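>>> model this:
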Amino acid sequence: MVDYIVTVYTGDLAFAGTFNNVHIKLVGTDGVSNRTWLLGLKGPLSFYKGAVSSFTVTCPVSIGKLILIEIDKKPHFIFPEDNWFPAKVEVKSPEGDTYNFPIYHWITDSEVHLFKEGKALRVFEDDNQPGKEIRELEILQRGKDYRWDVYLEGIPHCMRSEGPSDLPYEVQFSYTKEIEFDYTAVTGMAELELEKLFQSTKNWPDMDSIHRVLSSKRTKISDYVQEHWKEDAFFGYQFLNGVNPMLIQRCSVLPKNFPVTDDMVSLGGQHTLADEMEKGNIFLCDYKRLDGLKTNNINGKKQYLMAPLVLLHKTPDDQLVPIAIQLKQTPADDNPIFCPTDSEYDWLTAKIFVRSADFNEHELNVHLLRTHLLAEVFAVSLLRNVPMVHPLYKLLVPHTRYTLQINNLARKNLISRDGVFTKFAASGGEGMRTLMKRSLSSVTYRSLCIPDDIADRGLENVPNFYYRDDGLKLWEIIHSFVQGVLSFYYKNDTEVQKDSELQKWILDIFEHGFLSQVGTGIPESFTTVAELVKFVTMVIFTCSGQHSAVNAGQYDYGGWMPNTPITLERPPPTTKGTTSETTMLKTFPDVNTTVHGMAVVWLLSKQSTDSVHLGKYPEKLFSEKKPRKLIEDFQRDLHELSEAITVRNVDLEVPYTYLDPKVVENSVAL
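Down below sits the predicted model:
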């Protein structure tokens, strides 16, 4: 007789333990063990939350190298059936070998569940029959559990489900996340001390009223925004380091529909626009995707959303300041070009319309589509096509955490027919659907890769561009990590080409994420290791750093409504000299619209206490020493970047923290 020592680790999550009877069967290359009831000295506490319990499984003879384990649980005659979250199982063989079986899944029934030994295996090297069969069965079941759906024609596809509770347990929020998220969603108005205002359809009577109401929940940056929102330098700064650093580009030739002349602008000294464009000192933000959108009707009033063009100048002291704003795309006598030399409220009103346009462009394109929806495509394709034992699954599944549920909630509560964004944003409703379709057509592979995107927009040398500086460093750290891991498993390009699971993953992304549009540059297949490394780097960066950059600062910059109006209630001035503080107040969104917008950005900016930050891998999915060492190197590099950002920020009037690894979540989880 020979003994196998089986150690079971139950996850340290809320309600992870079980009082059910747990059974195991070991499957090896030379035989199988009997199904054994894991009964230990701890009795019913053997599988309590966080428990580590060891048992002995006895076989007549050695069953060879272990391939897989079969686990099931049955209700005890005293205790009803419950859910269990085993983290992993370790088995020490009589030959002295230790086999690891990472699980990290909820077991919610009495069925037999099969888990393979933890060594990562690609499909063409998984050559034993039981292993092949498990692989095929797993993918078959996942294809049923994770099905594609079309929420709206013309945008990335999503996962089909009736609601959050319909999602598989493995992708649902933890109990902690669920409670905290629901609490914030329900109590957001109260936390912000706005509950008395959420039904008021009145205009704001004066600026003092806005100051009093919007000061209950403050951050250092929201205080700065409130103090400096009118200033040109801060207006320009937000295009670089606010929540939407994705629109600005260097301008070498003025658009034909933006006829700015030298006598309109002041560039200091004898400089002309042509001179400054040649030097690389002129920049453009063009909101053309918003042109002609059907706008919302809120509180019985038509709303207004412009499609501005904004020209900015880098001054000799390295500030980026606006020098001309045209609020509609087509030049006309009733579409003046506003400049800093205009009256105070003409210029301020023009900037307010730009900031409102930026809110709508940011939320639907930069935030929702380019991070949330694409992250869901990456996740669903991974879960449908790549088994748990595959190295790509082990590498990427931590970056899918909570994404499917947060997107499900967004479709239900934000962009549905009765969603908050639909009801209270200028582009809500039909305009929202149009903008999202237009936005997908603008997404290219290069625009999702920050080194390419920065180069394409001509922003390599813009000073004080911390999104670029931190983002490029973060990209390089992720790329180095991904290259190390994937090069360990893929020694040459041929191995990439013959990995059918890998090829199905990218093809699904091409078809369901980018709707088979060849012009996007998204690959339909992988032919080289380098191609694979770059794409996986993009996936991880999008799900972690990029999402943080465009999400984490929403309350910082949007908590003070005048800086980021969710909508505007009056059309822009058609002639100069017709604006005042009174017209500005009447242009701002109504009180209830304002507070609903504030509550949403508050909710979307508030991390839960069980957040997992970039580089943290509490689930030990890799068994091999090399990838584990690479994870340690990755964590070290991220720590060094975090320290450098902290030192840099000490000297900044407005610290930039959104790409600091210690605040970047591993996944789109909020």
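>>> Only C-alpha atoms from now on, for both contacts and neighbour counts.
OK.
>>> so how far is the helix ranked longest in the chain off the chain centroid?
When the chain is parsed with DSSP state H, its longest helix is helix 625-650. From the chain centre to the centre of helix 625-650 is a distance of 21 Å (C-alpha atoms, centre = their mean, to the nearest Å).
>>> To check against the first, give me the structure of this:
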Amino acid sequence: MNYVPIGLPQRARDPEARRERLARSRGEYEYEPRDPETHWLYPVPVAKRFPIREWYSPGWVLRLLPVLVPSLARRALQTGLGRAAETIGLVRGADRFRLLSLGVTRPAWVDETDALDDAFARQRLDGPCPVLLERVRDPARLAQLFASGEALARAHAPELAAGRLFAVEYSLLQRALPLRRPRDSRWRARYMAAPRVLFQQHGERGGLCELRPIAIQLDGPDAPPPNPLYRPGDGAAWYMAKLHAQAAEMSVHIFGSHLGQVHTVIEAFAMATPRCLAPEHPIHVLLEPHLRWTLQVNADGNALLRDTSSHFGTIYGGSLADMRAVLIAARSEVTFLDLELERDLARRGVAEAPLDYPFRDDARPWMTAIRRFVAAYVELFYGGDADVTGDHELQGWFLELLSPDGGDLRSLTASGRLGTREELVEVLTQVLFTAGPRHAALHYGQPDFYSLIEGFPAAIYQPPPREGAPASFDALLPPLAPAATQVHYSAIAVHRASRFGDYASSRLGKLLQARAAVQRLQRDLAAIEAELDERNRRRPRPYRYLLPSLVPASVHF
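Model prediction:
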């Protein structure tokens, strides 16, 4: 095969041969038809067909086996032992979950202390889904969140005025479902509330967390009674309310923030790139290692999303159709531009506070390093803005990503166009950040938190008790089989098959023009590693999910 130099289409030595190569590549990738009658995630774009080179490599599989095989064996053994122990009365109630934690490696700081309020708050900053916290800016927002919003605004007026009230809300679980009645998604075998949690910032840095939860309501303002407001002094009811919040967060995290706003977003680029950019296009070469295996892992995920017997359909609070609806709503409610780090932090009002916010603080140096790398790479091939507008392949790529029949990302740049090198750099920076650090932050916390069933159940199995009625925590928590399934899928989430910045096996790593940019990126990542290690030594507990040595290059699991 003749060597084809990397370059822009407007400078191609043989434009006709380049068009033929692109046509062949485009023909290998096909979207699932957007038919609401047959498309299980309509209108989310899904790949119907892609070539064998997108499948898992032998190296990917070999890295997974040492994690997968022991976990499967452990699940079978522990489930069997657990059932036998329950039958003969050796374990009762929540003690059954201790059997499931045997052989599961978790950091020493993840244990039953996570039931405490400061650890509960800290999970919103460094836990498995640290992208939901918002600052409550005015009484109107409190009234939107809580049925008791006006009373809360009066009771906490000084804190509200000082900007020291924060919230996490899971109303996506309500908005996503086509309900006939306000509660008809909830009163069934697995109970799915849509809680709101209010936090108060209590002072300067110190202790495990500067936030404290001060109120939880399990339904929104429009819910019929009973819809009590739970407070820290409510004893067992307060603990029960936190469990409902944990279960809700797990559903919003897995199907919303993770699958809906990372996996399906990157799939749009994994499809549009080989369909619109010739193999020798420099942006294709740049994105290739950051899109590797994404189509295959998403195809596997789609199979689970269509199988009612899969863990997606059996361990979470809603039915499989409900969970798909959550994913679809999460994907549809935001644009690619909305998910840009600083824009997202500003929208949520958390750009500067809380003072100690590990996800935010550790993500920022990543954005700086990635932007520097991408800018240096783009300048190698685009001499100015005219090269961007004159690149018909790039412009077609941009339009396909926006198109409802393509990537359906709706907004990629503030101008709505791709007209400058700066706009191209910003789009590519966000692609690399989303595929790498953002995905790592939303994926690799699962083994540490979701393998503790008592602290993070995937579903609650009983409605909250009526006022004055006793709460049965054993009845709230899942049976042994779904609990074992939760632990298994959480445990194997440690799988990593690449490392961000290591391009030795990709065309990018062999591109002489890009060698200086790649080496600078690698030096920047080493400096970030040292910086984050130092931060972790000062933190009340380490935040390791954004350490460059642990961040893969792509969404591949």
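>>> on that earlier part again, show me which residues of the longest helix of structure 1 are buried.
Residues 627, 630-631, 633-635, 637-639, 641-642, 645 are the ones in helix 625-650 of structure 1 that count as buried (16 or more other C-alpha atoms under 10 Å).
>>> do the same with stretch 355-364 of structure 2
Judged by neighbour count (16+ other C-alpha under 10 Å), stretch 355-364 of structure 2 contains these buried residues: 355-360, 362-363.
>>> which among those gets closest to Leu442 of structure 2?
Phe359 (10.0 Å; C-alpha to C-alpha).
>>> for the buried residues of helix 625-650 of structure 1, which one is nearest Asp275 of structure 1?
Ile645 (34.9 Å).
>>> The counterpart of the closest one in structure 2 and Arg92 of structure 2: what is the separation?
By TM-score structural alignment, Ile645 of structure 1 lines up with Leu532 in structure 2. Distance of Leu532 of structure 2 to Arg92 of structure 2, computed by C-alpha to C-alpha, to the nearest Å: 43 Å.
>>> Same question for Gln123 of structure 2.
28 Å.
>>> what do you get for Ala303 of structure 2?
36 Å.
>>> Leu177 of structure 2 now?
When Leu177 of structure 2 is compared with Arg92 of structure 2 (using C-alpha to C-alpha), they lie 36 Å apart.
>>> More neighbours: those two, which one.
Leu177 (18 against 14; other C-alpha atoms under 10 Å).
>>> Assign that one to helix, strand or coil.
Judged by DSSP: H, G, I helix; E, B strand; the rest coil, the three-state class of Leu177 of structure 2 is coil.
>>> So it is in contact with Val326, correct?
Yes. Look at Leu177 of structure 2 against Val326 with C-alpha atoms under 8 Å: they come within range, at 7.4 Å.
>>> Could you measure from the match of Ile645 of structure 1 over to Leu428 of structure 2?
24 Å.
>>> now do Leu277 of structure 2
Counting by C-alpha to C-alpha, the gap from Leu277 of structure 2 to Leu428 of structure 2 is 14 Å.
>>> between these two, who's got more neighbours?
The residue with more neighbours, out of Leu277 of structure 2 and Leu428, is Leu277; 29 against 20, by other C-alpha under 10 Å.
>>> What is the aligned counterpart of the more buried one in structure 1?
Under the alignment defined by TM-score structural alignment, Leu277 of structure 2 is paired with Val386 of structure 1.
>>> what's its match in contact with, if anything?
Neighbour list for Val386 of structure 1: 139, 392-393, 501-502, 505 [criterion: C-alpha atoms under 8 Å, 6 or more residues apart in numbering].
>>> and what of Ala299 of structure 2?
So Ala299 of structure 2 contacts Ala47 (C-alpha under 8 Å, 6+ apart).
>>> Please identify the helix or strand for it.
Per DSSP states H and E: Ala299 of structure 2 is located in helix 294-305.
>>> Could you list the residues in contact with the helix or strand following that helix?
Using DSSP H and E, the helix or strand that follows helix 294-305 of structure 2 in sequence is helix 311-314. By C-alpha under 8 Å, 6+ apart, the residues outside helix 311-314 of structure 2 that reach it are 304-305, 307-308, 319-320, 323, 482, 485-486.
>>> Select from those the one having the most neighbours.
Counting by other C-alpha under 10 Å, top hit in the contacts of helix 311-314 of structure 2: Gln486 with 28 neighbours.
>>> Let me know the helix or strand that the residue mapped onto it from structure 1 is in.
Correspondence of Gln486 of structure 2 to structure 1, assessed by TM-score structural alignment: Gly597. According to DSSP H and E, Gly597 of structure 1 maps onto helix 591-604.
>>> which helices and strands does that helix pack with?
Counting contacts by 3 or more C-alpha pairs under 8 Å, 6 or more residues apart in numbering; DSSP states H and E, helix 591-604 of structure 1 is packed against helix 175-191, helix 420-424, helix 554-558.
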